[in-house]
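J.: Sequence and predicted model, in that order:
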Amino acid sequence: MRASRLLSALLLLQTRGRMTARQLADELEVSVRTVYRDMESLAAAGVPLYGDPGHDGGYRLLDGFRTRLTGLTRDEAEALSLAGLPGPAADLGLGTVLATAQLKLMAALPEELRDRTGEIRQRFHLDPSGWYTEADPTPHLAAVTDAVWRQRRIRLRYRRWTAPQEVTRTLDPYGLVLKSGRWYLVAARPEAVRTYRVSQILRIQVLQDRFERPQDFDLAAHWQTYLADFDARRLKGQAVLRLTPRILVQLPDLVEPAVARAAQDGAGPPGPDGRVQTVIPIESAEHAVGMLLRLGAEAEVVAPAGLRALMAQTISALADIYGGAAGQTRSLI
């Protein structure tokens, strides 16, 4: 275990350059004290490792030093064979590059690992798109990708949900995220970092201005924070429900994850009729009605009173429509 950690630390320094003890500790999931001991062990083993003191200091390798301990294990080769997503790579204009890289990887592997990775691809396929949805049309994705790579500022005409629906924005494009088959641009404005759906870009101009991307900006970490903040801003209300055990189990397939998770985590003991009471977050009463109608008669709104009344009004209107239709059908028969 320690030998593997030392090799990982060495490869991190080789690929990223200078790193602080805290950065190494976070990457290796150990304490800073452990990193200090590991650095001493690497230096004692003859690795040309230097530690620079001070706020901007850290550990670094002697310029030009490269380790040859980069052979792939069987598990690593198998993992790499599942890492490529041909669809998204093609969207970004990297389809041919990915195919060439995979061929080079296969050619460099020993025969045993090459056969194994070939079998992996025949048994596992990764599809990042969501069910019941088609991929967004993204005619401007290539231009956005080019701006992200070259760190060029962009000016775009964008369609949003709120008025005014069409706006012009000048942005520093930090990165792209693929979420359930949809591409999102994470970009900076003077006041904050924002998220834009690429399919809603109407026009784009890549400017000659070059921007400096913050060195400490972590796209994956930012995206996770954005998702949590998005749910917190959107799901400000609450509703008390009584659910059958069957529908409680099926919730992950019927409602969004935050709602299903809250309902299942907060479910109380079954009542005399077998139903459980729980609380879910909601965006608004109007939005909740459409979601809760999917659950049919196996869900009852207890509170708030306004949502319960709106559910009753909607169900009554549906009964009038389908009750009349049923009567017409019987008369025809």
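T.: Yep, it's here.
J.: going forward, measure contacts between C-alpha atoms and count neighbours the same way
T.: Fine.
J.: Mind jotting down where the strands sit in the protein?
T.: All strands of the chain, identified by DSSP state E, fall at 49-52, 58-61, 152-159, 166-179, 182-188, 193-197, 201-210, 237-243, 276-282, 299-303.
J.: Below is an additional structure, to be compared with the one above:
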Amino acid sequence: MRASRLLSTLLLLQTRGRMSASELAAELEVSVRTVYRDMEALSAAGVPVYGDAGRSGGYQLLDGYRTRLTGLTADEAESLFLTGMPGPAAELGLGGVLAAAELKLLASLPAELRTRAEALRERFHLDAPGWFRPADRTPWLSAIAGAVWDGRRIAVRYRRWREPQEVDRELEPLGLVLKSGLWYLVAQAVDRPGQVRTYRVAQVLELVVLPERFERPETFDLARYWAEWARRYERDMLVGTAVVRLSPKAVSRLPHLYGDVVAEAVARTAEPPDEHGWVRAEMPVEQAAVAHDDLLKLGAEVEVLAPQELRALVTESVRALAATYLG
């Protein structure tokens, strides 16, 4: 246990530079006293680690010192290669960098771990984009990624869904997210500090990376923001409610066609099934035109009871289909 912690301490100092005893203690979930003892052990083992006292002090490694990754377990080495995403990395302009990093990592592993890591890469492959749709054209993705990394402001012309459709924005880019093969930029507008928003990268029409740098908010957490935004986005898109009758087959398909938000709402509002297993429930939907298209995916396994506008749209489509196929 201690050997693993010492290796983690060494890697933390190697990747992050100077760290205080309290920062190391919080990261490793140990006491500050334990950190002091570990530093003494590393120093006694010949690791060139030294500490500076004072308010801005901390521990750090001698400049130029690096350690080989021989402390990786088999599972850790395998997991690193499982996270490799050659497609997205290439889109970010990092394809060659990723390949070089994997090669260096392989060279640093013992023979047994190297064999297992290579076998894992041969057996598992991540294909991020969704089915039946072309990938977004993202000519500005690499430039945006560079601005995110360097902390530089960007000026963009962006196409949005409401009028005016094309707008100019000066943004402070905080992060990039890949969701179902689509790239999203998380940023805050310069004229609206503190308001973080999400932009689809494919909708960026023009871009200029500006010389000005910005201070990244210390409390901003990209993963937490995205999780909260995604939940809010799903909830806000479902602006209405339809009363429907669903067959058992339709109920089983809800999570795959409409996601967990809709499936959970139907399960929560469903009345006891009738003698044929059909249930009456309330189903969250988008505006009528979109809901009409979505509900047709269920074919004859759903009946729309309300609102009347939506029922009329579905009825019209059913009549048109009957005229086409039945003459």
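T.: Received it, and whenever you're ready, just let me know what you need. Quick caveat, the model's predicted, so the values are computed rather than measured.
J.: Looking at the strands of the first structure, spot the one closest to residue 219 of the first structure.
T.: Smallest distance to residue 219 of the first structure across the strands of the first structure (Cα to Cα): 6.8 Å, for strand 166-179.
J.: average distance between the closest one and the second structure?
T.: Once the two are superposed, strand 166-179 of the first structure sits an average of 0.9 Å from its aligned residues in the second structure (mean Cα distance after the TM-score superposition for the first structure).
J.: Looking at the strands of the first structure, which is nearest to residue 21 of the first structure?
T.: Comparing the strands of the first structure by Cα to Cα, strand 58-61 comes nearest, at 6.5 Å.
J.: Against which helices or strands is the closest one packed?
T.: Strand 58-61 of the first structure sits against helix 2-16, strand 49-52, with contacts defined as 3 or more Cα pairs under 8 Å, 6 or more residues apart in numbering; DSSP states H and E.
J.: Not counting the shortest one itself, show me its contacts.
T.: Read it as strand 49-52 of the first structure. Applying Cα atoms under 8 Å, 6 or more residues apart in numbering, the external contacts of strand 49-52 of the first structure come out as 39, 42, 43, 57, 58, 59, 60, 61, 62.
J.: Correct me if wrong: the last one contacts residue 48.
T.: Right, residue 62 of the first structure. Yes: if you go by Cα atoms under 8 Å, residue 62 of the first structure and residue 48 touch, sitting 5.5 Å apart.
J.: about what we covered before: could you work out which of the strands of the first structure reaches nearest to residue 261 of the first structure?
T.: Closest to residue 261 of the first structure of the strands of the first structure is strand 276-282 (Cα to Cα; 8.6 Å).
J.: Please list the outside residues in contact with the closest one.
T.: Applying Cα under 8 Å, 6+ apart, the contact partners of strand 276-282 of the first structure are 234-245, 258-260, 262-264, 266-270, 288.
J.: And stretch 91-108 of the second structure, by the same measure?
T.: For stretch 91-108 of the second structure, using Cα under 8 Å, 6+ apart, the contacting residues are 68-70, 81, 84, 86-87, 89-90, 114, 117, 141-142, 145.
J.: what comes up buried for it?
T.: 91, 92, 94, 98, 105, 106 (16 or more other Cα atoms under 10 Å).
J.: Repeat that for stretch 63-83 of the first structure.
T.: Using 16+ other Cα under 10 Å as the burial criterion, the residues of stretch 63-83 of the first structure that qualify are 77, 78, 81.
J.: For the last one, what is the corresponding residue in the second structure?
T.: Residue mapping for residue 81 of the first structure onto the second structure gives residue 81, with TM-score structural alignment as the criterion.
J.: I appreciate the help and will end here.
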